[in-house]
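1. Below is the structure, and that's it, no one-letter string:
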């Protein structure tokens, strides 16, 4: 899945929102008070609501430009990449990509079917989240500062 969208926010603001979420998740899973500078290459075990566990590893961390991670389970490896490009001081193009590498033919078929059935809703929700971030940026008066 790939989503490419130009947002009416600076790259620095969008980066901050992404990293804020990453830090929250990493702190919750590791129990350690981490800083952005400690995230590059970080690897930890993540437990999901259904008690399934995975290994999450941060692959790329280039401030205001790119963040990528992979989540590995016994069934597949799921890689996500956020690439930010500043268009100008107030606009950023975000390219969000997801890739699933399945282990085994049956799992691959299941992942393809699931992606097909749930893909539209996931894209829609992701775009709603981006719109909400843009709205918050402008409501907070950050655009004027």
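-> Thanks, I have the structure now. Values in this document were obtained by computation on a predicted structure and should not be read as measured data. Residues are numbered from 1 along each chain as shown.
2. CA only for contacts and neighbour counts going forward, please
-> Fine.
3. in this protein, which helix has the most residues?
-> When every helix of the chain is counted residue by residue (DSSP state H), the longest turns out to be helix 105-139.
4. looking just at contacts, which helices and strands does that one meet?
-> With contacts taken as 3 or more CA pairs under 8 Å, 6 or more residues apart in numbering; DSSP states H and E, helix 105-139 sits against strand 2-7, strand 91-102.
5. name the helices or strands packed onto the longest one?
-> Other elements packing on strand 91-102 under the criterion 3+ CA pairs under 8 Å, 6+ apart are strand 2-7, strand 76-88, helix 105-139.
6. Deepest in the core, which of these is it.
-> strand 76-88 (a mean of 18; mean count of other CA atoms under 10 Å).
7. ok, now which ones touch residue 44?
-> Contacts of residue 44 were listed using CA atoms under 8 Å, 6 or more residues apart in numbering, and they are 26, 29-30, 55-57.
8. circling back: adding distance to residue 141, write the helices and strands packed on helix 105-139 out as TSV.
-> Listed next are the helices and strands packed on helix 105-139 as TSV, based on distance: least, CA to CA, whole Å:
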stretch	distance to residue 141
strand 2-7	16
strand 91-102	16
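9. So for residue 75, which of those sits nearest?
-> Closest to residue 75 of those is strand 91-102 (CA to CA; 6.2 Å).
10. putting a second one here so we can go through both:
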């Protein structure tokens, strides 16, 4: 699944917001305080995802790429599936970017479900991707207004 959206924020503000979210997630999941400079390819941690069956509720999150203001990619791997998420950021001008958000989902082993999970995941992730990008943009714009 690929979603592209133009946002009215800078590449730096967008990347900082992603980084802040990742650092908060690491702290919640591991209890460790990590600095943004430590987010490098290969960094990984375990995370419990609510709403998933207990057989695959725990995932290993691994950073695949982290290039400030340009690219962030990570994988979420459980015992039965893997999702790779990627943000590619292109600056259009100082306060406008184009973000290409990609989610790749694949089953690592067959499940007993009767429907095609990959098609379901594709539709669901496309809607979620658009909402996610809009939410990030709104958060940045609200924070900027509050600081003025």
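-> Everything's here; your move. As the structure is a prediction and not an experimental result, all values here were calculated from the model.
11. Fetch the TM-score of the aligned pair.
-> Once superposed, the chains reach a TM-score of 0.82 (TM-score structural alignment, normalised by the length of the first structure), with 141 aligned residues with a CA RMSD of 2.5 Å.
12. can you tell which of the helices and strands packed on helix 105-139 of the first structure is closest to residue 124 of the first structure?
-> Of all those, it is strand 2-7 that lies closest to residue 124 of the first structure, at 10.0 Å by CA to CA.
13. Skipping its backbone neighbours, what lies nearest residue 15 of the second structure in space?
-> In space, and not counting its chain neighbours, residue 15 of the second structure is closest to residue 69: 5.2 Å by CA to CA, 6 or more residues apart in numbering.
14. State the helix or strand in which the alignment partner in the first structure of that neighbour lies.
-> The equivalent of residue 69 of the second structure in the first structure is residue 64 (alignment by TM-score structural alignment). In this structure, residue 64 of the first structure sits in neither a helix nor a strand according to DSSP states H and E.
15. same thing with the one 4 residues further on?
-> Taking DSSP H and E as the criterion, the element that holds residue 68 of the first structure is strand 66-72.
16. ok, average deviation of that strand from the second structure?
-> Mean deviation of strand 66-72 of the first structure relative to the second structure after superposition (mean CA distance after the TM-score superposition for the first structure): 0.8 Å.
17. returning to that earlier point: now which of the contacts of residue 44 of the first structure would you call buried?
-> 26, 56-57 (16 or more other CA atoms under 10 Å).
18. Inside helices: which ones of these?
-> Among those, the residues falling in helices (DSSP H) are residue 26.
19. Closest one to residue 131 of the first structure out of the buried ones among the contacts of residue 44 of the first structure, please.
-> Nearest member of these to residue 131 of the first structure, counting by CA to CA, is residue 26, at 24.6 Å.
20. which residues in the first structure does stretch 21-38 of the second structure match up with?
-> Under TM-score structural alignment, the alignment places stretch 21-38 of the second structure onto residues 21-38 of the first structure.
21. Likewise for stretch 88-100 of the second structure?
-> Using TM-score structural alignment, stretch 88-100 of the second structure corresponds to residues 83-95 of the first structure.
22. circling back: touching, the residue nearest to residue 15 of the second structure and residue 9? I think so.
-> No - Residue 69 of the second structure is beyond contact range of residue 9, at 11.6 Å (criterion: CA atoms under 8 Å).
23. ok, the two, which is more surrounded?
-> Set residue 69 of the second structure next to residue 9 and count neighbours by other CA atoms under 10 Å: residue 9 wins out with 22 against 19.
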